[in-house]
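>>> Sequence unavailable; structure follows:
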């Protein structure tokens, strides 16, 4: 299973990846025809473009380089010399040839400034990785998560309109297309690890919550943000926290999203009090069938309550989520919500 994100300090420890296949520079008509003959036989191609960097607002440069790679060879097409020939357009319009790249919308728009063509067969890796619960979007981080390899971006802001390219530029450009090819194939090989939309939503919440809680020690602020993240993503009827008052043996209403709620809940009473007492997550498919259920709202039909532990495994609060529909929550919700509440232990 792929990680959803990766820290920069971890990424920097990964082995470097560099394209070591054959790099072919394309600047003439005959070279275009040779490249097209080879590329037309490949079912999948890594795709990328390079554009001269801008250091001020104003002029927009057209793409200078088009890179296509099948993993063994990489073709670097110098667009300033070749334009976008009909033979290359045919590849870009062929639905039978997968062209895998990242943020391809801008790349395609740039190429269409050379010639109008109908793009087909393109796969944006940024969209594809979401199905696996990966929230990172840069090729650098996608490579690290999926391939376990680090790519260099040292040549990114060099002049791509220069000819000939330096050896470092050629390797950099070829590597970008090659890595896109490898990422696509690795994801296809692991298609059984795709996440459901609900799982992806939880993955996104976890990343956001981890970022928000990491440097904030105030419990109320953290509970407020986590409640907002869940409510915004799922729009459950009610999302919030009850804080433990050990002396009064009560749960006291904390930050929440939704209508007014019960202010105090005794230890062992209702779903929240039972969760505190039993020190475990409780899933209630139908609240009307839960003995002793405290009806703060008649619109609540199903519920999940998750304990919030400190470092010593003391229950310090509970996360309560209510739905207007029965059977809303299952073990998948439990797994992600327990991981989410686990982020609080570093704050206590």
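Happy to help now that I have it. Just so you know, these numbers come straight off a predicted model, no measurement behind them. Numbering: from 1, shown residues only.
>>> rest of the way, CA atoms for contacts and neighbours
Fine.
>>> mind checking the longest helix of the chain?
helix 167-189 (DSSP state H).
>>> can you list contacts of it?
17-19, 23, 44-48, 50, 67-71, 74-76, 100-102, 125, 129, 139, 142-143, 146-147, 151-153, 155, 158 (CA atoms under 8 Å, 6 or more residues apart in numbering).
>>> one more structure, for comparison:
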């Protein structure tokens, strides 16, 4: 599928109104929704061959003080497909933990430390080769490092947050939820590719 086109000279920040005025990212991401451990293991055989993966999780929102939930979804995205592991329905497969702990698979995303801590409450694993997009953004001189802001700065498009506070623990996700979850992971990979290319350009010009 077609990649997003980056702006190699982004502004360091945009205000909220400017971001809201941008067009929405409208790519229909091909998705595999993995509702059982067997489906997950089959998908992981394909994912195991991918060196770069976009990563994200989704968690049921808590609206009461002191209330909290663990992640319901893990999303991994390749260039052409997003895989949604519905871990509210089955234990995290050992094969998925192997990828999260693998030095041979780069996992890129935003707000990674929190996501990883939450997953470690569900299954023990030692994370390896995770790349925080906010760290790359800081190296590029960008002052905003959240996923939505980075999409606006780098791609000039707006990431929808309409499903962010929906119930991710439900067994039957809506199509809006599925595309939202898929897009977050896919965009995380797209941003990594774009920003790493920007860093290389800067380093070439300075050498």
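That came through fine. Note that this is a predicted model, so its numbers are computed, not measured.
>>> re the thing from before, what span of structure 2 is the longest helix of structure 1 aligned with?
Under TM-score structural alignment, helix 167-189 of structure 1 corresponds to residues 175-197 of structure 2.
>>> with structure 1 superposed, average distance for that stretch?
Once fitted to structure 1, stretch 175-197 of structure 2 is off its aligned match by 0.6 Å on average (mean CA distance after the TM-score superposition for structure 1).
>>> Please identify the buried residues of that stretch?
Buried residues in stretch 175-197 of structure 2, counted by 16 or more other CA atoms under 10 Å: 177-192, 194-195.
>>> what do you get for stretch 128-148 of structure 2?
Neighbour-count burial for stretch 128-148 of structure 2 [16+ other CA under 10 Å]: 128-134, 136-137, 140, 142-145, 147-148.
>>> Among those residues, which lie within strands?
Within the buried residues of stretch 128-148 of structure 2, residues falling in strands by DSSP state E are 130-132.
>>> which among the residues you listed gets closest to residue 121 of structure 2?
residue 130 (17.9 Å; CA to CA).
>>> And the closest one, what's its match in structure 1?
Match for residue 130 of structure 2 (TM-score structural alignment): residue 122.
>>> What separation is there between that match and residue 245 of structure 1?
In this view, residue 122 of structure 1 and residue 245 of structure 1 are 57 Å apart by CA to CA, to the nearest Å.
>>> what does residue 323 of structure 1 give?
Taking CA to CA, one finds residue 323 of structure 1 at 26 Å from residue 245 of structure 1.
>>> cool, and residue 190 of structure 1?
Residue 190 of structure 1 is 47 Å from residue 245 of structure 1, by CA to CA.
>>> Repeat that for residue 151 of structure 1.
Residue 151 of structure 1 is 51 Å from residue 245 of structure 1, by CA to CA.
>>> Just give me how far the longest helix of structure 1 sits from the chain centre.
19 Å (CA atoms, centre = their mean, to the nearest Å).
>>> Can you list the buried residues in whatever helix or strand comes next after that helix?
Of the helices and strands lying after helix 167-189 of structure 1 in sequence (DSSP states H and E), the nearest is helix 197-214. Buried residues in helix 197-214 of structure 1, counting neighbours by 16+ other CA under 10 Å, are found at 199-206, 209, 213.
>>> So which elements touch helix 197-214 of structure 1?
Judged by 3 or more CA pairs under 8 Å, 6 or more residues apart in numbering; DSSP states H and E, helix 197-214 of structure 1 is in contact with helix 219-234, helix 331-341.
>>> Who are the packing partners of the helix or strand following the longest one?
Sequence-wise, the next helix or strand downstream of helix 219-234 of structure 1 (DSSP H and E) is strand 238-245. Applying 3+ CA pairs under 8 Å, 6+ apart, one finds that strand 238-245 of structure 1 contacts helix 219-234, strand 250-257, strand 315-323.
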